[in-house]
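Asker: pasting the structure only:
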C-alpha cells in the first residue's frame, strides 16, 4: 500500500473519498496529512468530483440562509428539495449575512458586516478576518471569490457612495484600498446588502440602470485577477432582483407581480452569450 505512486493515490483514491473519511485518514501518516491538508488537493478533489458526478449536482445546489436562527439550508435546483444543513456555527453569535461561497468555503459576516469569517462547513474550521474598517452606515457591495491567477481567495467591500474599494487577500491576510472609476457612483437595487455573483473569474452585481444611462438595471463585474471593473450589459427586465449562475450561464431572477390575483411569480432568464444582451433567454 505504501508503494502506491502519489499521483495514483491522489487522483484515483483520496479524491473519491468523503470529507469525513479524509479527515480520519489524516492520521495515517505525515505524508497523507500533508497531502490532504494541501489547499491544491482540495481544489483538485472538487474538480475531480465534478467530473465523476454525471448529474452535475454539485453545480445545481444553492446555499440558503434561513430566517430562523442557526439554520442553513441547501436548495436542489432540479428536484426543488430543501435540505437542512447542521453546520453548528462556531461563532459567538449567528452570522447574519452570507457574502458568498467558493470551492467549498463560505464567507460570512456578523454584526452588520463588521466582522468577517471564512468558514469551511465540511471541517468546521473557520478564520476571522481583520477589521476592514468600513462605515456601518454606508451602503456597500460585497463579494467573495477565488483568483486562480494568484491562487488566492479575495473578499471585496465596495462603497456605493465613495470611490473606494477594499480588497482582502487571504494570502497576505490583510485589507488594502483600491481606487476605481466607473464614471458614476454605484447604486444597487432590491438586495441588501448586495453580494457579488462569482462567474468567469469575476464578481457580478446588479445595480441601478438609471445612473448608467439605461432604464433597466445594469450588470457590472469586477475581475478578480486584473482587479478592474467593467460593464457587462443591461438586465433583460426592469424588475430583475438577483443574479446567479445556471447551466454555465449568468442568470437573472425577475419578479413579476400580478395585480389581479395579488400573487408574485418569478422568472428565470439566462444570458446564453456572456455580455450579449440579445442572448437573454427565458
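Answerer: On my side now, so go ahead. Just so it is clear, the structure is predicted and the values come from calculations on it, not from any experiment.
Asker: only C-alpha atoms from now on, for both contacts and neighbour counts.
Answerer: Will do.
Asker: next, residue 20: secondary structure please.
Answerer: Classification of residue 20 using DSSP: H, G, I helix; E, B strand; the rest coil returns helix.
Asker: what sits against it?
Answerer: If you count contacts by CA atoms under 8 Å, 6 or more residues apart in numbering, residue 20 has them with residue 122.
Asker: please tell me how far it sits from residue 226.
Answerer: 37 Å (CA to CA, to the nearest Å).
Asker: with residue 274 instead?
Answerer: Distance, residue 274 to residue 226, by CA to CA: 18 Å.
Asker: which of those two has more neighbours?
Answerer: residue 274 (14 against 11; other CA atoms under 10 Å).
Asker: the more buried one reaches residue 248, doesn't it?
Answerer: No - judged on CA atoms under 8 Å, residue 274 makes no contact with residue 248 at a distance of 10.2 Å.
Asker: was I right to think residue 189 contacts residue 205?
Answerer: No - here residue 189 does not reach residue 205: they are 9.5 Å apart, not a contact under CA under 8 Å.
Asker: more crowded one of the two?
Answerer: Shown here are residue 189 and residue 205; by other CA under 10 Å, residue 205 has more neighbours (27 against 18).
Asker: show residues contacting the strand or helix carrying that one.
Answerer: Per DSSP states H and E: residue 205 is located in strand 202-207. Strand 202-207 has contacts (CA under 8 Å, 6+ apart) with 141, 143-145, 186-189, 194-198, 217-224, 241-243.
Asker: kindly recompute the last result at 7 Å.
Answerer: 143, 186-189, 196-198, 217-224, 242-243 (CA atoms under 7 Å, 6 or more residues apart in numbering).
Asker: of those residues, which belong to strands?
Answerer: 143, 197-198, 218-223, 242-243 (DSSP state E).
Asker: farthest-apart pair in these, please.
Answerer: 223 and 242 (19.1 Å; CA to CA).
Asker: for the two, work out which one has more neighbours and name it.
Answerer: Neighbour count, other CA under 10 Å: between residue 223 and residue 242, residue 242 has more, with 21 against 17.
Asker: contact partners for the closest residue to the more buried one other than its chain neighbours?
Answerer: Excluding the flanking residues, the one nearest residue 242 by CA to CA, 6 or more residues apart in numbering is residue 253, at 5.2 Å. Neighbour list for residue 253: 240-243, 266-269 [criterion: CA under 7 Å, 6+ apart].
Asker: A further structure is provided below for comparison with the first:
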C-alpha cells in the first residue's frame, strides 16, 4: 500500500510539472520511466496543462531567393523567413526564425504539445518547447498543401485522446472551378461535392511502452465517402473533430477517432437558409480557438460582426462588434486569431488590418499589417520530436534519406 500511495503522490506532483522537465525525469529510474509513460498519466498531464495554454505567433519576416530549391522546381524560387515567438501567460519563452519553401505556411494546433506546419511544399511537425522541426513524408498523391486557385490550406491536424494518436488529414487538393453553385442569396461559390474525391490520412502513434516514441504510419486513403457539399476552405479543428459549413447551411463534422462524417443539429440562430434570400451581404466563418468552436457572422452592408460560441446548451452570442470606424471589409472574410472573454484578436485580409476588440470598453485597436500573421495554441506535454520513428512511414524509406536536412534544433 505504501508503494501505491507513493505512486499516487508522484503522479499528482508530476502532472503539474512542465513537460520539458518530464522528458528529463524519465531517465531517473525504470519506475519513473514507466510512471511518466503511462496513458493515464499522459492524459492527466494534458488535461491540467490545457489550463495554461502556450501561444505561438508567426510573422512573415522577409523573402529570400532560394536558387537551390528552384533548381528542383521553379515554383520554389521564394523562401519565406518567419519570426516565431513562443509565450506563456504573456511571458516570452523563446523566439527564433525558420525558413519555409514557398509563399504560404499555416500553423495547425491540436492543443497537445506538437504543432503541424503546412508549407507550400510539405508538412512538418514542430515541437515548440524543444524547438525541433521535422518534415513528414509527402503524400502519394501530391506534396502540395494549398489549393492552387485560392491558396487555401487543405491540411488538418488533430489529436485523438482515447488512442493517444495524432492524425494529419489532407483534403482533396484541387477544386473543380467549372462546377460552381449559386446560393439562394445570389452569390456564386466554389462549393464542390467531394464524395468522389479521396481524403488521405497519416497516423502518428505514441508508443507509451517505448518511452513515448512517436511512430509515423504510411499515408492511406479514407474509405468513408463524404455525402455533403463541403466548403473545403472553411475547415477548422476542435477537440478531435474537423468542422465545415456547407452550401445548404449545415455544419458538418468529421470525427478523427471514428473517421466518420455527421451534421450538427444545433446551429446559431443567424445561420439558416431561409433567412439568406434577402441578406445578400451576409458571410459566415467557422473558427476554432482555445478548444471551442466559434462562428463569425459578418454583414458587409452594416459592417456589424457577431461572434457565436458553441456551448453544451447550444449556441450563444458572445460579442457584437461594429467595424464602421475602420476601413470597410467588402469581401466579408474574417480570420479570428484569438478570443478571450473580454478581447478578440482578428484580421481582415481584404483591408490588411489587424484588429483587437476590447469588450469592456467597446473599443477597437487596429494596425496595418503587410505580412502574414498567424497565431495558435498548444499545451505543455512530455513528448519530444527527438524521439520519433519514421521507419514505418513508407515501404520505400530510402526516398526520405534527406529527412535530417529538415531538422532545425537551434534558433538562428
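Answerer: In hand now; what should we look at? Note that the structure is predicted; figures quoted are calculated from it, not measured.
Asker: re the thing from before, so the residue nearest to residue 242 of structure 1 lies in a strand, does it not?
Answerer: Yes - secondary structure of residue 253 of structure 1 (three-state DSSP): part of a strand.
Asker: that one matches what in structure 2?
Answerer: With TM-score structural alignment defining the correspondence, residue 253 of structure 1 maps onto residue 296 in structure 2.
Asker: would you check how far apart that match and residue 155 of structure 2 are?
Answerer: 22 Å.
Asker: how about stretch 223-232 of structure 1: buried residues?
Answerer: The neighbour-count check on stretch 223-232 of structure 1 (16 or more other CA atoms under 10 Å) flags 223-224, 229, 232 as buried.
Asker: export the residues you listed as TSV, with columns for distance to residue 95 of structure 1.
Answerer: Below are the buried residues of stretch 223-232 of structure 1 laid out as TSV (distance: CA to CA, whole Å):
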residue	distance to residue 95 of structure 1
223	27
224	25
229	28
232	31
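Asker: looking at the residues you listed, which is nearest residue 45 of structure 1?
Answerer: The nearest one, if we look at the buried residues of stretch 223-232 of structure 1 relative to residue 45 of structure 1 and count by CA to CA, is residue 224, at 22.7 Å.
Asker: helix, strand or coil for the residue mapped onto residue 240 of structure 1 from structure 2?
Answerer: In structure 2, the residue matched to residue 240 of structure 1 (TM-score structural alignment) is residue 284. Secondary structure, three-state DSSP: residue 284 of structure 2 is strand.
Asker: ok, how many other residues are close to residue 284 of structure 2?
Answerer: Counted with other CA under 10 Å, residue 284 of structure 2 comes out at 21.
Asker: hmm, it is touching residue 297, no?
Answerer: Yes - counting by CA atoms under 7 Å, residue 297 is a contact partner of residue 284 of structure 2 at 4.8 Å.
Asker: residues shared between the contacts of the two?
Answerer: In contact with both residue 284 of structure 2 and residue 297: no residue, using CA under 7 Å, 6+ apart.
Asker: what about the strands in the stretch 201-350 of structure 2?
Answerer: 213-216, 220-221, 229-230, 236-238, 241-245, 251-255, 261-263, 282-289, 292-299, 304-311, 314-322, 335-339, 343-348 (DSSP state E, counting those that start in this stretch).
Asker: now the angle from the helix or strand following the last one to strand 314-322?
Answerer: Sequence-wise, the next helix or strand beyond strand 343-348 of structure 2 is strand 353-358, with elements assigned using DSSP H and E. On the basis of axes from the mean of the first three to the mean of the last three CA atoms, to 10 degrees, strand 353-358 of structure 2 is oriented at 110 degrees to strand 314-322.
Asker: coming back round to it: list just the nearest of the contacts of residue 253 of structure 1 to residue 125 of structure 1.
Answerer: Looking across the contacts of residue 253 of structure 1 and measuring by CA to CA, the closest to residue 125 of structure 1 is residue 243, at 28.5 Å.
Asker: what sits against that closest one?
Answerer: For residue 243 of structure 1, counting by CA under 7 Å, 6+ apart, the contacting residues are 197, 206, 251-253.
Asker: change it to 6 Å
Answerer: 251-252 (CA atoms under 6 Å, 6 or more residues apart in numbering).
Asker: separation between it and residue 209 of structure 1?
Answerer: Relative to residue 209 of structure 1, and taking CA to CA, residue 243 of structure 1 is found at 15 Å.
Asker: how about residue 176 of structure 1?
Answerer: Counting by CA to CA - residue 176 of structure 1 and residue 209 of structure 1 are separated by 29 Å.
Asker: more crowded one of these two?
Answerer: Between residue 176 of structure 1 and residue 209, counted using other CA under 10 Å, the more crowded position is residue 209 (21 against 12).
Asker: you'd agree the more buried one is up against residue 231?
Answerer: No - counting by CA atoms under 6 Å, residue 209 of structure 1 does not reach residue 231; the two are 10.9 Å apart.
Asker: just the helices in the stretch 51-200 of structure 2 please.
Answerer: 67-72 (DSSP state H, counting those that start in this stretch).
Asker: how about the strands of the stretch 201-350 of structure 2, which one is nearest residue 48 of structure 2?
Answerer: strand 292-299 (16.8 Å).
Asker: which SS state does residue 48 of structure 1 fall under?
Answerer: Once three-state DSSP is applied, residue 48 of structure 1 turns out helix.
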